[in-house]
Every structure is written in structure tokens, then in C-alpha cells.
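> Mind looking at a prediction? Sequence and model below.
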Amino acid sequence: MSPTTIIEHLVLFRVRDSTDPSKIDTMVSSHRLLSSLDQIPHLAACHIHRRRSPAADFTHFLHIRFFS
């Protein structure tokens, strides 16, 4: 049996303050639906609660691990 390769993918989003909160919830929920795919052993999608650097003004992230 050959070893399985895991690919990590991280996406950072910046959502405008004026964005309707229901649209943000829909975006995050849609990302979470990807976890139903067999090739995705890990998925996290959520709001970034604490930002340490004002230069990194991202508000949300999506972190996925894929089987190759």
C-alpha cells in the first residue's frame, strides 16, 4: 500500500464591513459543505476572531486538507 499524500490549502478572505451578515453566513456554510467530499479529511471555515497585525486585515478563513 502506498503512502497517502495530504495537500493543505489555506484561503484567507476579507469581507467588507458593509456586507450583509446573512451573505457571510451563507458563504461560510457553503464552504463547510465541502467536507462531505470523500477526498477531504479536514475542513475548517470560520470568522477570524483575533487579528494580531493590522496589515493582515482578513476576516475569514478556509482551511482544507485533501487526499492526493
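Perfect, I can see it now. What you are looking at is a predicted structure, and each value in this text was computed from that prediction instead of being measured.

> C-alpha from now on. contacts and neighbour counts both.
OK.

> Which stretches in this structure count as helices?
21-33 (DSSP state H).

> Strands of this structure, residue ranges please.
Taking DSSP state E as the test, the strands found in the chain are 6-13, 42-47, 60-67.

> Got another one to weigh against that:
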Amino acid sequence: MTRNNGDIQDGLASEIRRQFGSEAIKRFARSMPTFRAETDIPDHLRDLLDELEGVETSPAGDRRSR
């Protein structure tokens, strides 16, 4: 039995999210200047980033509309 293309894409997307969420990747990214977070960003941008983080960590954030 073969899997349809949607199942393969969903599985791949899930695997990529899992790997990018690993502690090893997070440590590696933090060590690179390009991915280092700025601490002195304007308040309105900090608020937008906090809102984005909230959406990403919510259970509904795992489902992407297509």
C-alpha cells in the first residue's frame, strides 16, 4: 500500500518541526550570531514577538491552514 503525497508531506513537516525543536539544534542556533536574539528591541516589536510565540506554542498552532 502506498501513502498519498499529503501524508508524506505531513510526516516530513512533523519530523522537521521535531528536529528544529530539539535542544541540540537550539544550542547550535544560539551559538550563531545570526540567530542570537537582540535584547534592546522596541516594545511594540517585543509585543508582536510575544504574541507570535503564544500562537506557536498553543495547541492550535500545530495545525497549519492549507
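All right, it came through fine. The structure displayed is predicted, hence computed values, not measured ones.

> What would you report as the TM-score here?
TM-score for the superposed chains, counting by TM-score structural alignment, normalised by the length of structure 2: 0.31, backed by 26 aligned residues with a CA RMSD of 2.5 Å.

> on that earlier part again, output the strands of structure 1 in JSON lines; the columns should cover distance to Ser29 of structure 1.
Shown next, in JSON lines, are the strands of structure 1 (distance: least, CA to CA, whole Å):
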{"stretch": "strand 6-13", "distance to Ser29 of structure 1": "14"}
{"stretch": "strand 42-47", "distance to Ser29 of structure 1": "8"}
{"stretch": "strand 60-67", "distance to Ser29 of structure 1": "11"}
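
> could you dump those to JSON lines with mean neighbour count?
What follows is these, written out as JSON lines (neighbours: other CA atoms under 10 Å):
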{"stretch": "strand 6-13", "mean neighbour count": "12"}
{"stretch": "strand 42-47", "mean neighbour count": "16"}
{"stretch": "strand 60-67", "mean neighbour count": "17"}
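
> Of these, which is nearest His31 of structure 1?
When the strands of structure 1 are compared by CA to CA, strand 42-47 sits nearest His31 of structure 1, at 6.5 Å.

> which strands and helices sit next to the closest one?
helix 21-33, strand 60-67 (3 or more CA pairs under 8 Å, 6 or more residues apart in numbering; DSSP states H and E).
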